[in-house]
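Undergrad: 3D, please:
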Amino acid sequence: MTRNRINSRRILLLGGVALVSLSALPAAAQTAPGSTTPPPSTQDPTVPATGATGAAPAADDQSGFSNDIVVTAQRREEKLSRVPLSVQAFSGEQLTTKVIVSEQDVGQLVPGLLVKNGQTSNQLSFSMRGQTLDPFSGTSAAVLTYFNEAPYSPYNTSTVFFDLGSVQVLKGPQGTLFGRNATGGAVLYTSPTPGNDFSGNILVRGGQRNNIQVQGAVDLPLVKDVLLVRIAGDLTKQDGYIRNRYTGNTLGDKDSKAGRITILLKPTEKFRNTLLVQYSDFRGTEGSGNLWTYYTTPNAAGQQFINNGVTSVRNTNGTPLTSTLDTVYNVYSGVLFNRSGNNLGDSNLTPGPAYGPGRFPGGVAGYAAFSRANPYDIYLQFDLPHRAHSTFIANTTEFDVSDGLTIKNIFSFMDSYTRLPGNLAGGPFGALWLYNDPNNATGVSGNGGPGGQTFKAKTYSEELQLQGKLFDDKLSYTLGGFYTSFKHFDIIPVHVGAEINPTAGAAPAFGLPADIDYTYNAKDISKAVYAQIDYKLTDKLKVTLGGRYTWESVSLTQAPGSIFSVTGVQPVGKLQHRDLSAPSWTFNLQYQIDPENMIYFAQRGSFRSGNFNGTVLPLNDANFFGNEFAHDFEVGYKFSGRIGSVPFRFNIAAYDEIVKKAQHAVYAVVGGNPAGFTLNVPEAVTKGVEVDTSISLLPWLDITATGAYTDAKYTKGVVNVARLTGVAGSTILFDSYPDTPKWSGSLGVDLTLPFPESVGKVVLHGEVYGQTHTFFSSNEGSVTPGTRLEGYSNVNLRLSWNDIGGSKFSAGVYMKNVFDRLYYVSGYALGAAGGYNTAYPGEPRTIAGEVSFKF
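TA: Next up is the predicted model:
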């Protein structure tokens, strides 16, 4: 092996090898295009036409309860109380009342649903029922997002919420109708259908941190009942709540613009076509997590400690910990220098700037203590500008062949671009910057700091669907075929020790700084056929059977500049390819005891496709991981009616989900250095209970309550990694289930204040959300300790004055995190790669107001 090859291998290992399969962090979806009401042949006969797909109040049914919600969890409109699945749904009005203005806020809508940051504030993913998305894994999201029934992923950028019709959260494996890769659930977004009258609305928000948001929508009936248009837009700006003390600027700033046009064509009663085109442009800056814990270098007795800035606890789990951050910026700080000639680490060693690059009073320990004392402050040498844009097109065509058959076609296209800088060490130490120096030896993105990753993606999807009824409407069916093509090109620069002088002191012996690129082209083509039938065995008993079979074709090739090509491990353009396939299924039994009470049993299965991790050494396909399989058992009870004269809704579900070959990222020690892989963990089991209830105790008092108990464990968590490490008997233990609080819940109260009707309706809304602790790694008891985030609770308030003085104006003021509680929403586990972990704090107390006008 040549010296160049040896040095390259060292560079790969120092960089964590697997850093960073960030392409696996699709952002959450936003609002959805308009969708027409299904025809009578495919619509639940107890559900009135609403004019828009998604959550909406239903008219009085047999129970007399007027607040049952209409959902599309089974690809047709049904009342929530009649759907034999665990679903929570919220209308656009409810989202406004609950102050849901971002993806992060959605997590507090649904206990058990966690919205977590990736490396920065713009990389978001959903976790539910123990099913999560690991950083560095290259896996698909376990909880998928849909934009009016079309798959929607802007790919590594957050989005904006505007003109939102509803949010629906489907829990558990989605076996048939939303079956592709959805082992944890699905989040469905919808937007209103263009109206038949000229009308619209405009909303202006303003508040702390220079917040300004302007949203609006207008319906234009160009030809009444035939050609209807809706135009909507959003402008959002706000400073972030993380302050970069090095530059004096804020991080996590929002600066976005988005516009959407929806065109509904109905030339006949039997034919409807909806075309949606949306363009979004995102600017601002990336928020960044701060140093949470780090691992010390072994002392003379071989002891290591986990330092969190407040305490230093000895590691007693028997697993040697990676200590790169402490070793470089503490132990060897006397023989390593930055490019200005000052010692690294503790800035008290030599004269010079006290703070960065690579220096801080007290070194790594000093900065860890600073991070805990100043959770919203960070020292970074550069700010982190965020740049992204996306174009989304969706076309939905529906044709009523007869009263009993409708043909539906859904086509979508998304083209997205994201540029995403970051410092994954979360502080002044350049342990891992995401940029390349200009004209560096291996990289192709040599823009210097802060640089950034580049993600370019194009996604096409096509779905043909038949819906209908037979046998005097006793049998309802949905048949379909699905195709999607997802192609992306990623450049992930990794710069380890960026501030280190490569020719001074001991730097040459460490092979630092290490300045490389992971760059590759990836392609995933999925094809599926599916069928689902509902059959009424009696007037009260209904059975549902569904099946889906999916064929996946995944491939990856190294692109010019890739470290793997530069070192000769894998030539540019050499194809890695696998064909994969698996079934998914659904079985439900529901018994409608009476118009108000329903019980059900559901059993479903789904899978997540295997793939290649583009940031893992591809030698002998070591970067490939196999399919993940999930199946569950769920029983539930739903009540929707009245207790006496009081409207009351109550839903409860208990489930048991078993996951085989669970896809997770992990690090192993290879030749004394950390290397990353995506593994299939043999088995995990999640058991839980979820409750959702609401009651109108008095005409002026409404109460809602939700809760979730989630017990997630690795039941077979030992993975043999001898093939990957070359060490016989080498194993990794998975023992902490990430991103899964055991208890979570919320309590909301709406109080209508006693003002005359002529004044308008004044409502005070209060809501408290709480959850117990979580971990942000799967290996708390082995290679990545110190990744526990404590539980928290916070309170939101909103005072609304609707239809002021009988006018079309409304106003409101709201406060989020009323008691200004410090809490952490997510973490980034790099302990086994670089000897440190970072964590991202939640939003501090924020006050804002809004004014809206409908016309």
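Undergrad: going forward, measure contacts between C-alpha atoms and count neighbours the same way
TA: Will do.
Undergrad: any idea which element the one residue sitting closest to the centre of the chain lies in?
TA: Residue closest to the mean C-alpha point of the chain, counted by Cα atoms, centre = their mean, is Ser125 at 1.4 Å. Per DSSP states H and E, Ser125 falls inside strand 124-128.
Undergrad: would you do the same for the sequence below? I want to compare the two.
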Amino acid sequence: MRTHSGALRGLLAASATVIALSGARPALAQEDPAPAQTAQDDGYGLGEIVVTAQKRESSLQDTPVAISAFSGADIAERGITNMSNLQSYVPNLNVGSEQDGVKISLRGIGLQGTTSISDSGVAFYVDNFYVGRPSGGNATFFDIDRIEVLRGPQGTLYGRNATGGVVNVISKAPAQDIEGEVGASYGSREHVELRGMLNLPIAPDVAALRVSAVWSREDGYVKNISTVPGTSDGYGSDGDIALRGQLLLGRPDVIEVLLFGSYLKQNGTGIPMKFLERNIGGPPPTQALLATIPPENPDPLIINNNAPASNDVENKTVFAKATKDFGGVEAVLQIGKMWQTSDLYQDFDGSPVDVSRFRKYEDGDASSAEFRLASTGGGPFSWIVGAYYYKDSTYILRNVKLNGLTPGGMISLPDFILDETGASRTIAGFGSATYAILPEFRVTAGARYTDDRKSGTKVTRGNFGQPFPPDIPNAQFTGIANFDKFNWKLGLEWDAAPDVLVYSSVSTGYKAGGFNISSDASPYGPENITAYEFGIKSDFWDRRARVNLDSFYYDYKDMQLTTLGTFGPSNAPGQFTVNAGKSRIYGIELDTQFKVTRELLLTASYAFTDAKFSALVNRDPRTNILRDLSGNVVPYVSKHTINLGGQYEANLGSSGSITFAANYNWHSKKYLREFNDPVIDLVPSNGRTDVTVTYKVADTGLRITAFVTDLENDVEKTNIYISPGFIGLSAVTSYTKPRTWGIRADFSF
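TA: Now for the predicted structure:
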């Protein structure tokens, strides 16, 4: 078995090889630097993306972090319409869902439960506003300036539970130009989308307004063959709407204020449940009724659910951001609030037999405030300091309806009702400083102190008896948990040559613990990570080629793992979180781009990731057997991932241009749970191809795009959900979208 030190030596050797190769190439540019500027001026060189990954603007290639960034043009040309599409372009990004929530992981870290105090290990931001529970986080991307995906712990600058990384979706800001855009799309499964944006300067150099809106609907890709009145033929949308408004006032040298408001309403027609197995359980009458369920349809995208279903999400967000330049120091204050509700109703047994129905209603609000000061002047020393406050409160109602079969016929059992109210509060202070020991050599030190508090109350009514706890009307408990942590980061940067940045860092990350609020209140501890990163970012051949490499090693302690079942000290039903004793994750991510000609761009990336549990003992809820899982693969991690892409623009002269783009993404096998069951948890190796063709009509602002995603039409499982013991502990899954085609037209003015 390969040792950890051997793995590290392998990573360092591979990194050093790439550094040597890339470091030699820029010598060509040193001899005659002028062509590099010319290449960029004539559009031949690779473009530059400005990011705010370190809470200040910098070029993507000058940012010493493993980061993938996509401009608004990239998003449109590659057909990246939402978070699910994005995972085909970012190494080690996985986007799934459970009930009404979006679940994001990076390098195997980040998936969360769906209780009122659950947290993700990947921090999700919309315009730098933290979204703790991203229901509706898979909304359509429109009028986006860029998307930034930071891999690895970002504890010192972002802090709140960012052990796995950060995803930041950044809208286009108001500008001092009159511009607008309208668009429409039509595609598979009667998909229809309407879009619009308008930017208006209100007062020259003082005020500007930008508003955008998207409306969309789709029949859904999972077909329901039930003929029961009130059921849907598919699981899609009855009409989603997203509105965003921004008002920019003032100037940074005096004071600049951005007022932001957004509204999202998703009218989903339900969440399909595809059972991979049928383990009968629950009260005896329910078991008798479950035994009458016919075999599952072998087609993964066909179900027979006999109950009406819906999944409605409403999100309202407002914030104000004030920026003031004091001459060498910039001050930023951002204060905001978010209100979010979701209402999910579904057939809980996923069959044509009326055994069980489930409703989950969630109502929450969150407030946050961040203040920071950052140096803006020149010189060898730069710094940033700040303070952060976050608070959220969430109420969740879960209601399970059960029917049963007796010798006298069908009966209805008393409802199972679980009321849950949880709250989280975070206070943090952070700082980071960079000093240039030499013009080409810099050292960075960062620190953050975080104080977390979680509290909650559970009230359970209507337990059914065995295999659940005895019937106790209004059984309840209240829990409180407090945690605090000091995190740090040390980093080195070296400009090895023009357009070659070498960087390394050691950093720590932390995610607060809590207690099992939906089950038996048993506590679980915080998770901690120490991450070692070593990478290189290089441009060469007059910036017509780019090679970026990042190698990493994670020492992970007490990783939080959540599953659903009826186990634990009190055998209470609900979600149950435990801490894995120790895990180790290491790998290499290589990303390349080549501007072969002015018209042709080629991209290729490869990621190798080895992620395993060093010490973990956990109980599989499907069998209730305690198992030693040491050596098992961390969920949602493929050892090998390859991405190949190409884009060619054909100039048609006075008629405009046509751009052809294709992307192929392949991953090796992965598992969806820590138990690594070869039947239930395994996702075999798979690849998918996305293609877009865009025609730009010259001098008109009109663009027409035809697209196909998943050309192979090969779906795969995205997550595993264990149905609760009311109807037997069975594995349930959902699947990726099959082949999808469409055409969109956009007109800019």
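Undergrad: report the TM-score for the pair.
TA: The TM-score (TM-score structural alignment, normalised by the length of the second structure) is 0.87; 696 aligned residues with a Cα RMSD of 3.1 Å.
Undergrad: before we move on, the earlier item: can you pull the contacts of the counterpart of the residue nearest to the centre of the first structure in the second structure?
TA: Aligning on TM-score structural alignment places Ser125 of the first structure opposite Lys103 in the second structure. By Cα atoms under 8 Å, 6 or more residues apart in numbering, the contact set of Lys103 of the second structure is 95-97, 110-112, 120.
Undergrad: distance check, Asp484 of the second structure against Gly239 of the second structure.
TA: Counting by Cα to Cα, to the nearest Å, the separation of Asp484 of the second structure from Gly239 of the second structure is 43 Å.
Undergrad: what do we get in the second structure for Phe399 of the first structure?
TA: Using TM-score structural alignment, the equivalent of Phe399 of the first structure in the second structure is Lys324.
Undergrad: re earlier: now the residue nearest to the centre of the first structure: how far from Leu133 of the first structure?
TA: From Ser125 of the first structure to Leu133 of the first structure the distance is 7 Å (Cα to Cα).
Undergrad: next: Trp700 of the first structure.
TA: Distance of Trp700 of the first structure to Leu133 of the first structure, computed by Cα to Cα: 42 Å.
Undergrad: give me the more crowded residue out of these two.
TA: Leu133 (28 against 12; other Cα atoms under 10 Å).
Undergrad: surely that one is in a strand?
TA: No. Looking at Leu133 of the first structure with DSSP: H, G, I helix; E, B strand; the rest coil, it is coil, so not inside a strand.
Undergrad: can you tell me which residues contact it?
TA: Counting by Cα under 8 Å, 6+ apart, Leu133 of the first structure touches 24-25, 125-127, 139-142, 664.
Undergrad: what's the PyMOL line that selects buried ones from these?
TA: Those of the contacts of Leu133 of the first structure that count as buried under 16 or more other Cα atoms under 10 Å are selected in PyMOL with:
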select buried, resi 24+25+125+126+127+139+140+141+142+664
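Undergrad: ok, the contacts of Leu133 of the first structure vs Leu799 of the first structure, which is closest?
TA: Phe126 (29.4 Å; Cα to Cα).
Undergrad: and the equivalent of Ile743 of the second structure over in the first structure, how far is that from Ala425 of the first structure?
TA: In the first structure, the residue matched to Ile743 of the second structure (TM-score structural alignment) is Gly849. Look at Gly849 of the first structure and Ala425 of the first structure: by Cα to Cα, they are 36 Å apart.
Undergrad: looking at those two, which one has more neighbours?
TA: Ala425 (27 against 19).
Undergrad: touching, the more buried one and Thr838? I think so.
TA: Yes. Contact status for Ala425 of the first structure versus Thr838: in contact at 6.9 Å, counting by Cα atoms under 8 Å.
Undergrad: mind listing the shared neighbours of those two?
TA: By Cα under 8 Å, 6+ apart, the residues touching both Ala425 of the first structure and Thr838 are 290-291.
Undergrad: apart from its neighbours in sequence, what residue is nearest the equivalent of Phe819 of the first structure over in the second structure?
TA: In the second structure, the residue paired with Phe819 of the first structure is Glu712, using TM-score structural alignment. Among residues not flanking Glu712 of the second structure along the chain, Arg688 sits closest, at 6.2 Å (Cα to Cα, 6 or more residues apart in numbering).
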